[in-house]
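what follows is a predicted protein model with its sequence.
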Amino acid sequence: MTRGSAIPETISLHVPFRVVKRGGRKEMQLPDGATPSRRTDNTLVKALARAFRWKRMLESGEFASISELAKKEGIAFTYMARVLRLTLLAPDIVEAILDGRQRPEVTLARVLEPFPVEWMSQGAAFEPYHEHS
């Protein structure tokens, strides 16, 4: 801006991003190469906690079956069975979700879909962001 000028200079900034749904919320997805911030998906974390809690309850013998536990918890058997599958996720994927390092497309709806139970095969579907330190 020059002295005495009433018109400020204009600077245009172009930031490429796209809006994606994540856990029922809309979120900006950064372009490739941009460092993502950590963002814990509370819906996913809660589902993981429930899954491991239910697994512990079943393994302890407190409940004889998933049906019995689902009835006690007031949850549909099919939903409980799908959530319990989260206990089959590879430890590094669970850790990434708890740390908020999962990719934006890794949502509760996505992880409740069928996925391979072999840990090595899960990477392609749920590979977390790789942070550069």
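Structure's in. What do you need? Numbers count the residues shown, from 1 in each chain.

from now on I want contacts and neighbour counts done on CA atoms only, so please keep to that.
Will do.

so how far is residue 88 from residue 69?
Computed as C-alpha to C-alpha, to the nearest Å, the residue 69 to residue 88 distance reads 19 Å.

what does residue 60 give?
18 Å.

show me which of those two is the more surrounded one.
Using other C-alpha atoms under 10 Å, the more surrounded residue of residue 60 and residue 88 is residue 88, with 16 against 10.

my read: the more buried one touches residue 120, true?
No. The criterion here is C-alpha atoms under 8 Å, and residue 88 misses it with residue 120 at 11.8 Å.

nearest residue to residue 30 in space, please, no chain neighbours.
Distances taken as C-alpha to C-alpha, 6 or more residues apart in numbering put residue 17 closest to residue 30, at 5.1 Å, once the chain neighbours are dropped.

that neighbour: neighbour count?
12.

report the contact partners of it.
28-31 (C-alpha atoms under 8 Å, 6 or more residues apart in numbering).

how about the secondary structure of the closest residue to residue 28 other than its chain neighbours?
Once flanking residues are discounted, residue 28 sits nearest to residue 19: 4.6 Å by C-alpha to C-alpha, 6+ apart. Put simply, residue 19 is strand when judged by DSSP: H, G, I helix; E, B strand; the rest coil.

how close does residue 19 get to residue 48?
Noted for residue 19: a distance of 25 Å to residue 48, by C-alpha to C-alpha.

what about versus this one:
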Amino acid sequence: MTRATPIPETVTIHVPFRIIKRGGRKEMLLSEGASAQRRPDDALVKALARAFRWKRMLESGDFATVAELAARERIAVSYLTRVLRLTQLAPDLVEAILEGRQPPGLTLQSLRGQIPDEWSGQIESLLPGTQ
């Protein structure tokens, strides 16, 4: 542009994207090839923090059973045990979640299903293309 070129009043930019639900909130999913700064899924990060905190509390001997801990935390035993399962995730997967590098379909809800016991199986099924 030169000084003689007039500046347009409006500029229209088209960015193709889809709206998806993740962890109870809506998020924009850009088309293939577009890059965006990913943010960690707050629900997943919060659940991981709770899981590792509860695990430490159980391992320290402060609580003899999961039921005692659930009563202290005023939550259902089933919820506590479901969240505690997150401590069995592969370290690479935990790191990806904390950094926001998990795939869009990986949510707290999706982790309620069957998860492979072995870390390599978790990485293959939950973080495809990282091995």
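That came through fine. All figures in this text were calculated on a predicted structure; none of them were measured in a lab.

mind checking the TM-score on these two?
TM-score for the superposed pair, counting by TM-score structural alignment, normalised by the length of the second structure: 0.82. Supporting figures: 123 aligned residues with a C-alpha RMSD of 2.3 Å.

tell me which stretches of the second structure form strands.
17-22, 25-30 (DSSP state E).

gap between residue 75 of the first structure and residue 60 of the first structure?
The separation that residue 75 of the first structure has from residue 60 of the first structure, given C-alpha to C-alpha, amounts to 20 Å.

contacts for the longest helix seen in the second structure?
If you go by DSSP state H, the second structure has its longest helix at helix 42-59. Under the criterion C-alpha under 8 Å, 6+ apart, residues 23, 63-66, 69, 80, 83-87, 94, 97-98, 107-108 lie in contact with helix 42-59 of the second structure.

which parts of it are buried?
42-45, 47-48, 50-52, 54, 58 (16 or more other C-alpha atoms under 10 Å).

columns distance to residue 129 of the second structure on top of these, output as TSV?
Formatted as TSV, those follow (distance: C-alpha to C-alpha, whole Å):
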residue	distance to residue 129 of the second structure
42	24
43	24
44	21
45	22
47	25
48	23
50	28
51	27
52	27
54	32
58	35
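
tell me the one of these nearest residue 126 of the second structure?
Distance to residue 126 of the second structure, by C-alpha to C-alpha, is smallest for residue 44 among the buried residues of helix 42-59 of the second structure, at 13.8 Å.

pull out the buried members of the contacts of residue 17 of the first structure.
Buried among the contacts of residue 17 of the first structure (16+ other C-alpha under 10 Å): 29-30.

of the contacts of residue 17 of the first structure, which are still contacts in the second structure?
Contacts conserved in the second structure for the contacts of residue 17 of the first structure, counting by both residues aligned by TM-score structural alignment, their matches' C-alpha atoms under 8 Å: 28-31.

want to throw those into a markdown table with distance to residue 127 of the first structure?
A markdown table is the format used below for these (distance: C-alpha to C-alpha, whole Å):
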| residue | distance to residue 127 of the first structure |
| --- | --- |
| 28 | 19 |
| 29 | 16 |
| 30 | 17 |
| 31 | 17 |
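
out of the strands of the second structure, which is closest to residue 124 of the second structure?
If we rank the strands of the second structure by C-alpha to C-alpha, the stretch that ends up nearest is strand 17-22, at 21.0 Å.

now the closest one against helix 42-59, angle please.
Interaxial angle of strand 17-22 of the second structure relative to helix 42-59 (axes from the mean of the first three to the mean of the last three C-alpha atoms, to 10 degrees): 30 degrees.

now do the buried residues in strand 17-22 of the second structure.
Of all the residues in strand 17-22 of the second structure, those buried under the rule 16+ other C-alpha under 10 Å are residue 22.

contact partners of stretch 74-93 of the first structure?
By C-alpha under 8 Å, 6+ apart, stretch 74-93 of the first structure touches 47-48, 50-52, 54-55, 66-67, 70-71, 102, 111-113, 117, 119, 122-123, 126-128.

and if we set it to 6 Å?
Residues from elsewhere that reach stretch 74-93 of the first structure (C-alpha atoms under 6 Å, 6 or more residues apart in numbering): 51, 67, 70, 112, 119.
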